[in-house]
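A.B. asks: no sequence for this one, just the structure:
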């Protein structure tokens, strides 16, 4: 009997150890997930020109429906999933690893990691290249980049900074109460939607409010684990997201206030499902790839943020060179390669100097 009790205890201990190992593996894999999401953003911008959206100077020879559909689908999960992963890691670092305990230190960290690279990349890269392609006035530059109302791809940095600061001030009560978490999430979505309609998006504050829900969702997934979400299977999440995307896209063709309200609500649900779907799919993919042993994948995971900071303007150059001279699908592939390789080369040159690494947001 004693032996049976001992064996039962050992089995329970082994299960707890496996569970802890899985949770730590999931944390480690988040860096692979973030890398994949960053490159999906690059791919999204590489095909966006051919979707018919007024995104760059000039027009494509013709709009490609498949690329239009694909860009819309990607846009409903990639940044939302990245925000979810940021919340997941924030919860792990603050409540499991003992970091982020003092607001001043936390604020300085986020200023160095997000706002310093915003200023540096804006001044040295985004503004000069944008002025080369667009007829921006001094007023346009002040509004877009100094006030950060629409600072090209760099809006993401201000959005994430806003979310970090807001959630930090509320995170203890969010940690303790799921009801408060839901209220804060819904309030953020509502405030973001209304504020964005009525007031300028200075420092991306309204966009930041609208992304709070996805950050909190990441916190809660870490707090309670992803086991329940995985029970449905990644294909179920994929099908649910794609099916709902088709439904929402179809609903937007209807007129009327009821359809607009329904479309807005379903779009939020679509983005939540998409964020969870991308997280689970990429976590599963990380387990299959053994990415830590792959030098190429591991190398790109270390420079995914600089690639994100630099890629869009490189795509501008690529489009201006090849648009009208090659097939749109070929141009999209060239855009991806040009952006990733070009960003990697620039990053490697910048990282030769310690001060430039710090200005790009790298840790000391």
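C.D. replies: Structure received. If you're wondering where the values come from, they're calculated on a predicted model, not measured in any experiment. Numbering: from 1, shown residues only.
A.B. asks: okay, CA-based contacts and neighbour counts for the rest of this
C.D. replies: Will do.
A.B. asks: How about residue 311, nearest residue that isn't a chain neighbour?
C.D. replies: With sequence-adjacent residues excluded and distances taken as CA to CA, 6 or more residues apart in numbering, residue 311 is closest to residue 339, at 4.9 Å.
A.B. asks: I misspoke; the intended subject was residue 160.
C.D. replies: Once its chain neighbours are removed from consideration, residue 160 has its nearest residue in residue 208; the separation is 6.7 Å (CA to CA, 6+ apart).
A.B. asks: Quickly find the element holding the one you found.
C.D. replies: Secondary structure from DSSP states H and E places residue 208 in helix 205-224.
A.B. asks: in the helix or strand just after that helix, what's buried?
C.D. replies: Under the assignment DSSP H and E, the closest C-terminal helix or strand after helix 205-224 is helix 227-230. Along helix 227-230, these residues count as buried under the neighbour rule (16 or more other CA atoms under 10 Å): residue 230.
A.B. asks: second one coming, line it up with the first:
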């Protein structure tokens, strides 16, 4: 009988997680220059940051979900965790839904109301809570907490069926669900959960087959695979942008191509950063990386609303995007770290953001 091992610290995933959270912060730092954002319209537009944000969008959140699926397999199948359904559900509720409600009510809602956020402008705070927060229809970046909670619970319950069907059949079924996910209700992030379920499963099967995968793709083969996935992500993204949404067939084709662009980019960054982690061992003990990894969840929780405060005052100012974006990145990164520091000094507030009272890594994908 296989004896479950104690959960360890996966250096490649730590590096991947730090990269992912920094990319999310960077992406939100330039979102005002994305042509289809529509919340604030800057006086100066930037085709460069619009294009860069469109590229970042193909992997920033799929990468987070990928890490969660990867860690789920590692924790459940290799370390013997998550054996009790009730405890698993309770832990994920405390870890994800409690912070969702607390941070959205006490942090996101006040900031958006004070900065005249358009969707909230014709409602009082109680109406916003019922219409947008409780339903998950518009709680800003916190949509992720609802979606990943649902993915965790559904995957946990259906894992035996998914494994029984086998990887090819499950992959096809889950990919098809991703392609038609836009047809499902948006309330409670149901549509989003179905869309991102694919990337959770991708992380799961990568970890499940990692030994065989690493054996087949080592040395020059690994370089070829990294290069191919790097090129493929761009090629598929360009193709998806060329396909219109004129009819159902075009929409489904566009979604399929975009999905494989997402998958290619997630695989590329996983392979590239894992290779870097294994080759440059000194990174694994880097104090800054370890700190950012530990704080990744708090950074995610608190970074985005800070943008609205700054945009309220500078969106219509004649300031170069190449000054705005780096400034936003530094301010919201260190601002969220500062808020995290204050909150974690207070026991009650630690509970409100789902932080553990024990000393362990508190990360966004746990």
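C.D. replies: Cool, got the structure. If you're wondering where the values come from, they're calculated on a predicted model, not measured in any experiment.
A.B. asks: Overlay them and tell me the TM-score.
C.D. replies: Here the superposed chains carry a TM-score of 0.86, computed using TM-score structural alignment, normalised by the length of the first structure; 336 aligned residues with a CA RMSD of 2.3 Å.
A.B. asks: Now do the same contact list for the residue nearest to residue 160 of the first structure.
C.D. replies: Taking CA atoms under 8 Å, 6 or more residues apart in numbering as the criterion, residue 208 of the first structure is in contact with 158-160, 162-163, 192.
A.B. asks: let's go with 7 Å and repeat that
C.D. replies: Counting by CA atoms under 7 Å, 6 or more residues apart in numbering, residue 208 of the first structure makes contact with 159-160, 162-163.
A.B. asks: Export those to TSV and append columns for secondary structure and neighbour count.
C.D. replies: Conversion of these to TSV gives the following (DSSP: H, G, I helix; E, B strand; the rest coil; neighbours: other CA atoms under 10 Å):
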residue	secondary structure	neighbour count
159	helix	22
160	helix	26
162	helix	22
163	helix	26
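A.B. asks: Just name the closest of those to residue 39 of the first structure, please.
C.D. replies: Checking these against residue 39 of the first structure by CA to CA gives residue 160 as the nearest, at 17.8 Å.
A.B. asks: Need the counterpart of the closest one in the second structure.
C.D. replies: Per TM-score structural alignment, the equivalent position to residue 160 of the first structure in the second structure is residue 148.
A.B. asks: how close does that match get to residue 84 of the second structure?
C.D. replies: Distance from residue 148 of the second structure to residue 84 of the second structure, counting by CA to CA, to the nearest Å: 19 Å.
A.B. asks: Report the buried residues of the helix holding residue 208 of the first structure.
C.D. replies: For helix 205-224 of the first structure, the buried set under the neighbour-count rule, 16+ other CA under 10 Å, comprises 205-222.
A.B. asks: Could you tell me where that helix falls in the second structure?
C.D. replies: Under TM-score structural alignment, the match for helix 205-224 of the first structure in the second structure covers residues 190-209.
A.B. asks: For residue 240 of the second structure, which residues are in contact?
C.D. replies: Residues in contact with residue 240 of the second structure (CA under 7 Å, 6+ apart) are 254, 257-258.
A.B. asks: what's the closest non-adjacent residue to it?
C.D. replies: residue 254 (5.1 Å).
A.B. asks: Check the secondary structure at that neighbour for me.
C.D. replies: helix (DSSP: H, G, I helix; E, B strand; the rest coil).
A.B. asks: Just give me the neighbour total for it.
C.D. replies: For residue 254 of the second structure, the tally of surrounding residues (other CA atoms under 10 Å) stands at 21.
A.B. asks: mind checking how far it is from residue 11 of the second structure?
C.D. replies: According to CA to CA, residue 254 of the second structure stands 36 Å off from residue 11 of the second structure.
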